[in-house]
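Engineer: Using only what follows, build the 3D model:
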Amino acid sequence: MSRWIITLIIASLIFFFVEFYAFQALKTVTKNKYIKWIWIIVAVVIYVNLFYTVFTTPRSAGQTKGFQFAIGFMLTFLIPKLVLVAIMFGEDVVRVIQKIVSNFSSGETKPLASRRQFLSKLALGLAAIPFASFLYGIIQGRYNYKVLKYQLSFKDLPEAFDGLTITQVSDIHSGSFTNKEKVQYGVDMINKQKSDVILFTGDIVNNKAEEMDDWIDVFKNLEAPLGKFSVLGNHDYGDYIQWNSKEDKKNNFQAVKDIHPKIGFDLLLDEHRYLEKNGEKIAIVGVENWGKGFNQSGDLKKATAGMEKEDFKILMTHDPSHWEYKVKKDDFNYHLTLSGHTHGLQMGIEIPGFFKWSPSQYVYKQWAGLYNEFGRFINVNRGFGYHAFPGRVGIWPEITVIELKKDVKHA
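Structural biologist: Sure thing, here's the model as predicted:
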């Protein structure tokens, strides 16, 4: 209990510091007491709701929608205030420096009130940008599905599979969904790609199999003529909540695995399948979760037992750190790896084809999009669903379509 009390005290001090400096900007711009009281009341309600939700939600419940929205609204109001803090606290530092300098010089310090007011208005204007972005991210951004298309060429791709199209979907996190119509829109968008194969790269739930109950009838309508294949993600193992018994956790894990055939997916648990066409074949390899700092159940050797090194391979592994630490240099040669997991942290700045940034990149070397090393590719899907924060800001939910081509020039 003492650990929670210390955490509460530290968090309260941080929040108080942020709120104090943010409020200074408001006070400088307006003298209206009603606006000030609304500001204070909203802040108090958000923090009280956050602490109440955190300390009253049992660990056995997992990450509830109430918890997600408590976090969501806290971030929506807190992050813009960090902009205010950076400017107002920075201006105070400048004031102190100027005061010290003036004490050692004969000159007089010029009045700073007008500058303070200008900076307060500037800070509030800049803070409005992330505030509006986070509101949009919660209301609409989490369902703002984007289709990203790539064409990849391989000299050793069997000719029969020249032009094969793959749709990758990842990180459904069904326990977070709230709008069936929007999710159905996303599923319809997947089907509109008319890909030959659909590959799902893990995290079908947040924690519990029952989270998928209301969504099976939606996702079972996904269509792909050459098959639908899937793997597990770190959340599918039920490791992030407290179970009443080991047996309950075991039963839940089996129920999660049973979801996949219910929606027409062939779940690969350290296994592979061959797609055959005109006497030629390529391999779909699927491993259990392997992640740096996470569950490391995946076994590449087991998954490829009986395969030849020369086989063309598409590997599904949930966590891209698996590719970084184990796959990309493997002599067995995995031509294309498909991962998810990072969500691009669900927030960042991205101008397709020109620029992308997210705090996620400081944790994962491959965090979103297509990467190529040693002539081998990995695509990190930004995720179909969302988790923890109930929205997406700048990093939109993704449906990836990859077309494989025979590189005849270098064959």
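Engineer: Please count neighbours and contacts with C-alpha atoms only from this point.
Structural biologist: Will do.
Engineer: Which parts of the stretch 101-250 of the chain are strands?
Structural biologist: 146-154, 165-169, 197-200, 228-230 (DSSP state E, counting those that start in this stretch).
Engineer: where along the stretch 1-150 of the chain do the helices fall?
Structural biologist: For the stretch 1-150 of the chain, the helices defined by DSSP state H, counting those that start in this stretch cover 2-29, 33-56, 65-103, 113-139.
Engineer: With mean neighbour count added, can I get those in CSV?
Structural biologist: What follows is the helices of the stretch 1-150 of the chain, written out as CSV (neighbours: other CA atoms under 10 Å):
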stretch, mean neighbour count
helix 2-29, 15
helix 33-56, 14
helix 65-103, 17
helix 113-139, 17
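Engineer: coming back round to it: is it possible to get the strands of the stretch 101-250 of the chain out as TSV so that each row also shows mean neighbour count and distance to Asp188?
Structural biologist: Formatted as TSV, the strands of the stretch 101-250 of the chain follow (neighbours: other CA atoms under 10 Å; distance: least, CA to CA, whole Å):
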stretch	mean neighbour count	distance to Asp188
strand 146-154	15	12
strand 165-169	25	13
strand 197-200	24	13
strand 228-230	26	16
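Engineer: I'd like the helices of the stretch 1-150 of the chain written out as JSON lines, with distance to Glu210 added.
Structural biologist: JSON lines is the format used below for these (distance: least, CA to CA, whole Å):
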{"stretch": "helix 2-29", "distance to Glu210": "30"}
{"stretch": "helix 33-56", "distance to Glu210": "22"}
{"stretch": "helix 65-103", "distance to Glu210": "14"}
{"stretch": "helix 113-139", "distance to Glu210": "24"}
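Engineer: how about the ones you listed, which one is nearest Asp171?
Structural biologist: Closest of the helices of the stretch 1-150 of the chain to Asp171 is helix 65-103, at 16.3 Å (criterion: CA to CA).
Engineer: what is the orientation angle of that closest one with helix 2-29?
Structural biologist: Counting by axes from the mean of the first three to the mean of the last three CA atoms, to 10 degrees, helix 65-103 lies at 60 degrees to helix 2-29.
Engineer: how about this one, so we can line them up?
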Amino acid sequence: MVRKLSFWGLSISVWLAGMALLGGMFGWNLAWFKDWQWLAEQTGWRFWLSQWLFRALLCLPLVLGLLVLLHPLWLGRRVLAATKADLVVAAAPNAETLSRRRFMLEAGLLGGLVGYSSVIEPFNPEIVELELPIANLPSRFEGFKIVQLSDLHVCAYTPATDVARAVSLINQLDADIVAITGDFVDQHAKFADDATVPLRQLQAREGIFSVLGNHDYYTGDIDRMIWAIKRADLGLLINQHTIIRRGADRLNLVGLDDPKHDDGDGWSHSSIDPARAFAKLRASDPCITLLHNPIFAPSVVKAYGPQLILAGHTHGGQIWVPILTESVVRSRDHFVAGRYQLANSQIYVNRGWGFTGPPLRFAKRPEISVVRLTRGQESALRD
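Structural biologist: Coordinates of the predicted model:
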């Protein structure tokens, strides 16, 4: 009986160790890796080699953690060295058997899945094109094209080289404006130049516009972030609006500060000020709003009713797990990814470009959104 209790106790401990390993990789946000300046400074073949080696090393503990979660009983019994006196434990009806061939097969499958999520999907961005009808869109803005980039999260493993790749793709899209919806860096202000300098090359007829995200605040040096963004001439809007004019026609563009950068359950009322941002706008003009975290979108829609809100923050969940990803992200941020209808407003949530936590993406490719405005009544979008 004591042996059996020891067996189960060790198995549970091994399972908890696997949970702690995976939880640590996600929950601790891998800050010690993201701070590696030398990794971010590699270019050319050195960049690809260092990134692949780094990600391969990162895959090993992740695969081990998944195997521990899948087979705690088998691993527990292997650790608890069996003697002839322990055969009753080994023969326990609930004890799991695992052949070496099965172990290698599962390890290979998990390694391949993690490898794909680390070195293939993150470098395979998707350009999502969609038309959004705006009821009161002036004729001169028919076909107005907004290209959205979000959540760069520049750090050691999303360096300036990767931002330049996004810029190259965007410059082929013939944008009227480019909207950047926050999280330029992951959590270190020292990467501010790496995030913003490549963005100076962005091309758009009516300009580049941006807002801040919660991770820009997490750096602890928001003044440096703001300075870098403004120096790159990225049209930073902090509770401000601008008006895009084509002849006598006008399109309002509002940029809101991040409402949740205190990382708590409440709003950062000290920073977000929609009353100031929407002040003195003509109600007859259509309004496009840039907002990093979509959790605040219902409040904005209820109070001000902009025709369109462009947001980011969620990464679409970043790693798709059936049912779990959608429910977790929706419970936390209200919206997951893609377009939604809320009253007479439309909301589009971009999946982002970089990572939060481990540099992994599965079934949630990096995204550049191309939103084309059209005249007409709002269509029925998904709730």
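Engineer: Kindly provide the TM-score of these chains.
Structural biologist: Put the two chains on top of each other and the TM-score (TM-score structural alignment, normalised by the length of the second structure) is 0.73; 329 aligned residues with a CA RMSD of 4.0 Å.
Engineer: Adding distance to Glu310 of the first structure, write the strands of the stretch 101-250 of the first structure out as CSV.
Structural biologist: Shown next, in CSV, are those (distance: least, CA to CA, whole Å):
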stretch, distance to Glu310 of the first structure
strand 146-154, 13
strand 165-169, 21
strand 197-200, 22
strand 228-230, 22
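Engineer: how about the helices in the stretch 251-383 of the second structure?
Structural biologist: 274-277, 297-304, 324-333.
Engineer: Of all the strands of the stretch 101-250 of the first structure, which one is nearest Phe134 of the first structure?
Structural biologist: strand 146-154 (18.2 Å).
Engineer: tell me, that closest one lands on which residues of the second structure?
Structural biologist: The aligned range for strand 146-154 of the first structure in the second structure is 126-134, by TM-score structural alignment.
Engineer: coming back round to it: between the helices of the stretch 1-150 of the first structure, which gets nearest to His387 of the first structure?
Structural biologist: If you check each of the helices of the stretch 1-150 of the first structure against His387 of the first structure by CA to CA, helix 65-103 wins as the nearest, at 7.7 Å.
Engineer: circling back to that earlier point, I'd like to know which of the helices of the stretch 1-150 of the first structure lies nearest to His173 of the first structure.
Structural biologist: That would be helix 65-103 among the helices of the stretch 1-150 of the first structure, by CA to CA, at 11.8 Å.
Engineer: now for the closest one, which elements pack on it?
Structural biologist: Where contact means 3 or more CA pairs under 8 Å, 6 or more residues apart in numbering; DSSP states H and E, helix 65-103 of the first structure is packed against helix 2-29, helix 33-56, helix 113-139.
Engineer: got JSON lines for these, with distance to Tyr386 of the first structure too?
Structural biologist: Below are those laid out as JSON lines (distance: least, CA to CA, whole Å):
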{"stretch": "helix 2-29", "distance to Tyr386 of the first structure": "25"}
{"stretch": "helix 33-56", "distance to Tyr386 of the first structure": "19"}
{"stretch": "helix 113-139", "distance to Tyr386 of the first structure": "10"}
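Engineer: Those helices: which one's closest to Asp236 of the first structure?
Structural biologist: helix 33-56 (22.5 Å).
Engineer: Pro366 of the second structure maps to what in the first structure?
Structural biologist: Per TM-score structural alignment, Pro366 of the second structure is aligned with Pro397.
Engineer: burial count for its match?
Structural biologist: As a burial measure, Pro397 of the first structure scores 29 neighbours (other CA atoms under 10 Å).
Engineer: swap in the one 5 residues further on?
Structural biologist: With neighbours defined by other CA under 10 Å, the count for Ile402 of the first structure comes to 18.
Engineer: do the same with the one 3 residues further on
Structural biologist: Look at Lys405 of the first structure: counted by other CA under 10 Å, it has 20 neighbours.
Engineer: my guess is it contacts Tyr150, does it?
Structural biologist: No: at 10.6 Å, Lys405 of the first structure does not count as touching Tyr150 under the criterion of CA atoms under 8 Å.
Engineer: counterpart of Phe296 of the second structure in the first structure?
Structural biologist: By TM-score structural alignment, Phe296 of the second structure lines up with His322.
Engineer: thought that match was touching Trp290?
Structural biologist: Yes: under the criterion of CA under 8 Å, His322 of the first structure makes contact with Trp290 at 5.8 Å.
Engineer: between the two, which one's more packed in?
Structural biologist: In this view His322 of the first structure and Trp290 are compared by other CA under 10 Å, and Trp290 has more residues nearby, 24 against 19.
Engineer: Identify the residue nearest that one in space, chain neighbours excluded?
Structural biologist: Gln296 (3.9 Å; CA to CA, 6 or more residues apart in numbering).
Engineer: quick one, what contacts that neighbour?
Structural biologist: Glu288, Asn289, Trp290 (CA atoms under 8 Å, 6 or more residues apart in numbering).
Engineer: I'd like those as TSV, with distance to Tyr34 of the first structure appended.
Structural biologist: Output for those, formatted as TSV (distance: CA to CA, whole Å):
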residue	distance to Tyr34 of the first structure
Glu288	56
Asn289	53
Trp290	54
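Engineer: Excluding sequence neighbours, find me the nearest residue to Pro138 of the second structure.
Structural biologist: Asp249 (6.1 Å).
Engineer: What lines up with the one you found in the first structure?
Structural biologist: So Asp249 of the second structure corresponds to Glu280, using TM-score structural alignment.
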